[in-house]
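J.: Quick one, structure for this:
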Amino acid sequence: MNNLLKFVACLCLIFSSTSCSLEPLEGQNSGNSTKISNATATTFCDNQDPQSRLINNGTIAYTFTIIDIDQNVIEILNVAPGTSSSWSSFNEGQTIFSVDGSAYNVSDSKVVLDMSTCTKVEIVINNLNEVNEPIILTLD
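T.: Predicted coordinates for the structure are as follows:
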């Protein structure tokens, strides 16, 4: 019985090692992976409305207001220190981003950008309570 167990284990080892085949992977799946990446690239941004958010790395709370070219208020968000707002969508066109600090010794800031579809903008407040240059991301 002891030899039978060794024989079965040896037989399984031989069977599993002979069932493997060595074939080159070049050219077999590269066509499929290219198709997948192309499909992902074309569906990633399908005329999405522009989006924006405020990242508050400062020490005070800020009010983040998004205003369109016709002076319509799109969204008003209160952003606490050390947090960021959620992404807000709006129509394309010239947009005003107003950042108002809750302290008197902090200057308020307005940024005007021409936003198009498939565009995101991050407005960052640094640790000195100053507005950095906006980070504009274009989605492909």
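J.: going forward, measure contacts between C-alpha atoms and count neighbours the same way
T.: Fine.
J.: just the strands in this protein please.
T.: Using DSSP state E, the strands of the chain run over 51-56, 62-68, 73-79, 83-84, 88-89, 93-101, 109-115, 119-125, 135-138.
J.: most tightly surrounded among those?
T.: With neighbours defined as mean count of other Cα atoms under 10 Å, the strands of the chain peak in mean count at strand 51-56, which reaches a mean of 22.
J.: Give me the distance between the lengthiest helix in the chain and the centre of its chain.
T.: In the chain, with assignment by DSSP state H, the single longest helix is helix 2-18. Computed by Cα atoms, centre = their mean, to the nearest Å, the chain-centroid distance of helix 2-18 equals 52 Å.
J.: Next: stretch 81-99.
T.: On Cα atoms, centre = their mean, the centre of stretch 81-99 falls 15 Å from the chain's centre.
J.: To compare against the first, here's the next sequence to fold:
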Amino acid sequence: MNNLLKRTFVMCFVLTLLTCTSDSAENELSLDLNPSQLNEPCVGQLPITRVINNGTVSIDFKVIDSDGVVLVDIPSIPANTTTSWASFDEGVVLFSIDTNQTLVSDDKVELNMESCMAYEIEINTNNEVVSYLPIYL
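T.: Below is the predicted model:
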């Protein structure tokens, strides 16, 4: 009888381990960033950015440093698309969203980007930037 209880406990424990699955939110993050951007802990990684254009018009995106040098230039991002991650040097940079469409305003955001930071710029269905805060990786 004693062995039967031990075997039952072991079988329940093994079945519990076999039925565990990973969290799908963790899987989505690994699809968004490449393996070099998932270092734990992040050390010395250049800042990164991308654009999620949920708007109705195509946009032009630039990252410009304090000297006026264009660090990232992604022209004509179509509506309902997401760009790849782009890296750039640390420092104070200007994120510029421009379009040649009438009745759609351009937007500029200036941020001090340090190593291990990411800035995901989201544009909503009204063609407005709705994200203004970077995150630390």
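J.: show me the contacts for the most centrally placed residue in the second structure.
T.: Nearest to the mean C-alpha position of the second structure, counting by Cα atoms, centre = their mean, stands Glu120 at 5.0 Å. Applying Cα atoms under 8 Å, 6 or more residues apart in numbering to Glu120 of the second structure gives the contacts Thr49, Arg50, Val51, Ile52, Ser131, Pro134.
J.: now, the most widely separated pair of these?
T.: Spatially, the most separated pair among the contacts of Glu120 of the second structure is Ile52 and Pro134, at 14.1 Å (Cα to Cα).
J.: follow-up on the earlier one: of all the strands of the first structure, which one is nearest Ser16 of the first structure?
T.: Proximity to Ser16 of the first structure, assessed across those by Cα to Cα, is greatest for strand 135-138 (50.4 Å).
J.: Now that closest one on the second structure. Mean distance?
T.: Here the mean offset of strand 135-138 of the first structure against the second structure after fitting is 1.8 Å, by mean Cα distance after the TM-score superposition for the first structure.
J.: So what does Ser115 of the second structure match up with in the first structure?
T.: Superposed on the first structure with TM-score structural alignment, Ser115 of the second structure falls opposite Thr117.
J.: That match reaches Ser52, doesn't it?
T.: No: counting by Cα atoms under 8 Å, Thr117 of the first structure stays clear of Ser52, with 11.9 Å between them.
J.: nearest spatial neighbour of the equivalent of Gln94 of the first structure over in the second structure, skipping sequence neighbours?
T.: Matched to the second structure by TM-score structural alignment, Gln94 of the first structure sits across from Val92. Excluding the flanking residues, the one nearest Val92 of the second structure by Cα to Cα, 6 or more residues apart in numbering is Asn112, at 4.1 Å.
J.: and that neighbour, what is it in contact with?
T.: Taking Cα under 8 Å, 6+ apart as the criterion, Asn112 of the second structure is in contact with Glu90, Gly91, Val92, Val93.
J.: And it, how far from Val63 of the second structure?
T.: Going from Asn112 of the second structure to Val63 of the second structure by Cα to Cα, to the nearest Å gives 12 Å.
J.: Which of the contacts of Glu120 of the second structure are retained in the first structure?
T.: Contacts conserved in the first structure for the contacts of Glu120 of the second structure, using both residues aligned by TM-score structural alignment, their matches' Cα atoms under 8 Å: Thr49, Arg50, Val51, Ile52, Pro134.
J.: Look up the closest residue to the third one, ignoring the ones flanking it.
T.: The shortest distance from Val51 of the second structure to any residue that is not its chain neighbour, by Cα to Cα, 6+ apart, is 4.8 Å, and that residue is Ile121.
J.: Kindly report the same for the last one.
T.: Spatially, and ignoring its direct neighbours in sequence, Pro134 of the second structure is nearest to Tyr119 (4.3 Å; Cα to Cα, 6+ apart).
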